[in-house]
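Trainee: sequence first, then the predicted structure, then my questions.
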Amino acid sequence: MSPYPPNVDDEIRVVGLNEYKEAARSLAEAFAVDDTCRYFLDTPDRAHWTEQQKWELHVAILEYITYSHILKGLVTTVGPNYGAVALWMPPNTTNDDWLTLLRSGLWRLQYKLSAEGKKRFFQEFLPLLHDTKHAALGAREDDAWYLVYIGTRPQSRGRGYARKLIEQITAQADKEGRPCYLESSNAINPKIYRKMGFQEVRRIHLQRAERNICLDIMIREPGAGPQPEPEKPEQLEISVMAT
């Protein structure tokens, strides 16, 4: 046994409503250059915007999303200064009711996003995620733990914080006999997720920008161990038509 007291900064804790801005700021820094997050900002009708204006909108979007998950979900953090933050949607839970949309501020995106940004977010992105989750999980859709966002601040990377947040819930899901579900917007992440028992089941595309943006859909079955590296992973592809 170590003679030193445990580092409280390395203990996972639940984020409260009074902390939503700090948790969202951590996610904003983690996803600052993420293609999917930039998808709603880098639109032709906002080409005149400065990076500072886009950054402020990026932070606002994540504040609304973080607040909604504190209200109707689970937000956890670990590490000093919100080193890593995870947004989960527990089984049999939803945060798309009108009261949560109003309280979280998500309704403000109807006015803050550009015309093209609104099409990308409300007409393409959200319906595609909903339909893909339903197609991938089928009758188990409501039984799954859904990892909506997980991010680590740049200065906190390499310490295993994200893995710690994920393994807390995968251990609980194993006890409950439930699957876990996520979308990965970073090409390097599926290899990491496979080590925690996730496997790719689909790839989806966002298509309204000049180039397609891909997200890998992954599911972890209860009790799953590390997955072997496939030589040529076979993936079913679902994409939404741009209109």
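Mentor: Now that the structure is in, tell me what you want to look at.
Trainee: switch to C-alpha atoms for all contacts and neighbour counts from now on
Mentor: Fine.
Trainee: ranges for the strands of the chain?
Mentor: Along the chain, the segments classed as strands by DSSP state E run 13-14, 74-78, 84-89, 145-152, 180-184, 198-206, 213-220, 236-239.
Trainee: which one of those strands lies closest to residue 36?
Mentor: The minimum distance between residue 36 and the strands of the chain falls on strand 213-220, with 6.9 Å, by CA to CA.
Trainee: center of this protein, which residue is that?
Mentor: By CA atoms, centre = their mean, the chain has its centre lying nearest to residue 149, at 2.0 Å.
Trainee: which residues touch that one?
Mentor: When contacts are counted by CA atoms under 8 Å, 6 or more residues apart in numbering, residue 149 is found next to 85, 86, 87, 88.
Trainee: shouldn't the last one be in contact with residue 70?
Mentor: Read that as residue 88. No: taking contact to mean CA atoms under 8 Å, the distance of 9.2 Å between residue 88 and residue 70 leaves them out of contact.
Trainee: okay, pairing it with this:
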Amino acid sequence: MGVTVRAAGEGDRELVVRLLDEAFQDDPVSNWVFPTEEHRRTTHPGLMAAFTDVVLAAGRVDVTEDGGACALWLSVPADAAHDDEEGPAQLRAAVDPDNERVELIGRLTQDIHPAGRAHEYLWMIGTAPGRQGEGLGTALITHVLDRCDQDGLPAYLEASSARSRALYERLGFQLIGSPLRLPDGPLMWPMWREPR
């Protein structure tokens, strides 16, 4: 049985925020940004909502038809500037003003994001915890990678766990540069996939 993927709209916002919040509650990077469980439980949904709003406005959010998984994509032009001084600070001010890690993660990932070539950027992908391992994430990613291959576009992402890194490697992504070690925290792996 195949997985049907569709573009999300404003009416899907709460579904997407909930999926991302649930999927990333135990993620190593989310645990670094929000080290205490109580704070993560109460503040993490606001961060996922902010990410969702950015991508609904400027990119593409895909969801599986059954609502079990979602992916946030941005099309990055070749001449895109990756030095948005205001974005990470605005995000911190809106989501968690006393938490410098909210801003720092934005600045650090911005610094490693490749420039100079147009590409599709998989900002986030989340699968409901009870649905992981069913191929929903693979379906969401290949839905865009097939288009990338057709259009001759590469794709980029930062893997936030060893498990996700292994999935991305199976889909043709390769580590570029060195992993990013968050201060006193986990690794993130910048990964690039050339079109096939």
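Mentor: Thanks, I have the structure now. In this text the structure is predicted, and so the values were computed from the model without any measurement.
Trainee: related to what we said a few turns ago, out of the contacts of residue 149 of structure 1, who's the most crowded?
Mentor: In terms of neighbour count, residue 85 stands highest of the contacts of residue 149 of structure 1 at 31 neighbours, by other CA atoms under 10 Å.
Trainee: how near is the aligned partner of it in structure 2 to residue 87 of structure 2?
Mentor: Alignment of residue 85 of structure 1 against structure 2 is given by TM-score structural alignment, with residue 70 as its counterpart. Shown here: residue 70 of structure 2 relative to residue 87 of structure 2, a distance of 23 Å by CA to CA, to the nearest Å.
Trainee: again, but for residue 24 of structure 2
Mentor: Residue 24 of structure 2 sits 21 Å away from residue 87 of structure 2, going by CA to CA.
Trainee: these two: which has the busier surroundings?
Mentor: The residue with the greater number of neighbours, taking residue 24 of structure 2 and residue 87 and applying other CA under 10 Å, is residue 24; the counts read 22 against 13.
Trainee: gap between the more buried one and residue 107 of structure 2?
Mentor: Between residue 24 of structure 2 and residue 107 of structure 2 the computed distance is 20 Å (CA to CA).
Trainee: got it, and residue 6 of structure 2?
Mentor: In this view, residue 6 of structure 2 and residue 107 of structure 2 are 31 Å apart by CA to CA.
Trainee: who's more crowded, those two?
Mentor: A count of neighbours by other CA under 10 Å puts residue 107 above the other of residue 6 of structure 2 and residue 107, at 19 against 16.
Trainee: ok, the more buried one - contacts?
Mentor: Under the criterion of CA under 8 Å, 6+ apart, the contact partners of residue 107 of structure 2 comprise residue 88.
Trainee: counterpart of it in structure 1?
Mentor: With TM-score structural alignment as the criterion, residue 107 of structure 2 pairs with residue 127.
Trainee: quick revisit: of the strands of structure 1, flag the one that's most buried.
Mentor: When you average the neighbours per residue for each of these (mean count of other CA atoms under 10 Å), strand 84-89 leads with a mean of 26.
Trainee: average distance between that one and structure 2?
Mentor: Its matched residues in structure 2 lie on average 0.5 Å from strand 84-89 of structure 1 after superposition (mean CA distance after the TM-score superposition for structure 1).
Trainee: and that strand, how far from the chain's centre?
Mentor: 7 Å (CA atoms, centre = their mean, to the nearest Å).
Trainee: and the gap between whatever residue of structure 2 lines up with residue 185 of structure 1 and residue 98 of structure 2?
Mentor: Correspondence of residue 185 of structure 1 to structure 2, assessed by TM-score structural alignment: residue 160. Distance check for residue 160 of structure 2 against residue 98 of structure 2: by CA to CA, it reads 23 Å.
Trainee: try residue 179 of structure 2
Mentor: Counting by CA to CA, the gap from residue 179 of structure 2 to residue 98 of structure 2 is 27 Å.
Trainee: same check on residue 19 of structure 2?
Mentor: When distance is defined by CA to CA, residue 19 of structure 2 is 25 Å away from residue 98 of structure 2.
Trainee: can you tell me which helices and strands the longest helix along structure 2 packs against?
Mentor: In structure 2, assigned by DSSP state H, the helix with the most residues is helix 37-58. Under the contact definition 3 or more CA pairs under 8 Å, 6 or more residues apart in numbering; DSSP states H and E, helix 37-58 of structure 2 sits against helix 13-24, helix 28-33, strand 69-76, helix 86-95.
Trainee: how far off helix 86-95 does that helix point, in degrees?
Mentor: Inter-element angle recorded for helix 37-58 of structure 2 and helix 86-95: 130 degrees (by axes from the mean of the first three to the mean of the last three CA atoms, to 10 degrees).
Trainee: my guess is residue 20 of structure 2 contacts residue 129. True?
Mentor: No: with contact defined as CA under 8 Å, residue 20 of structure 2 does not reach residue 129; the gap is 10.1 Å.
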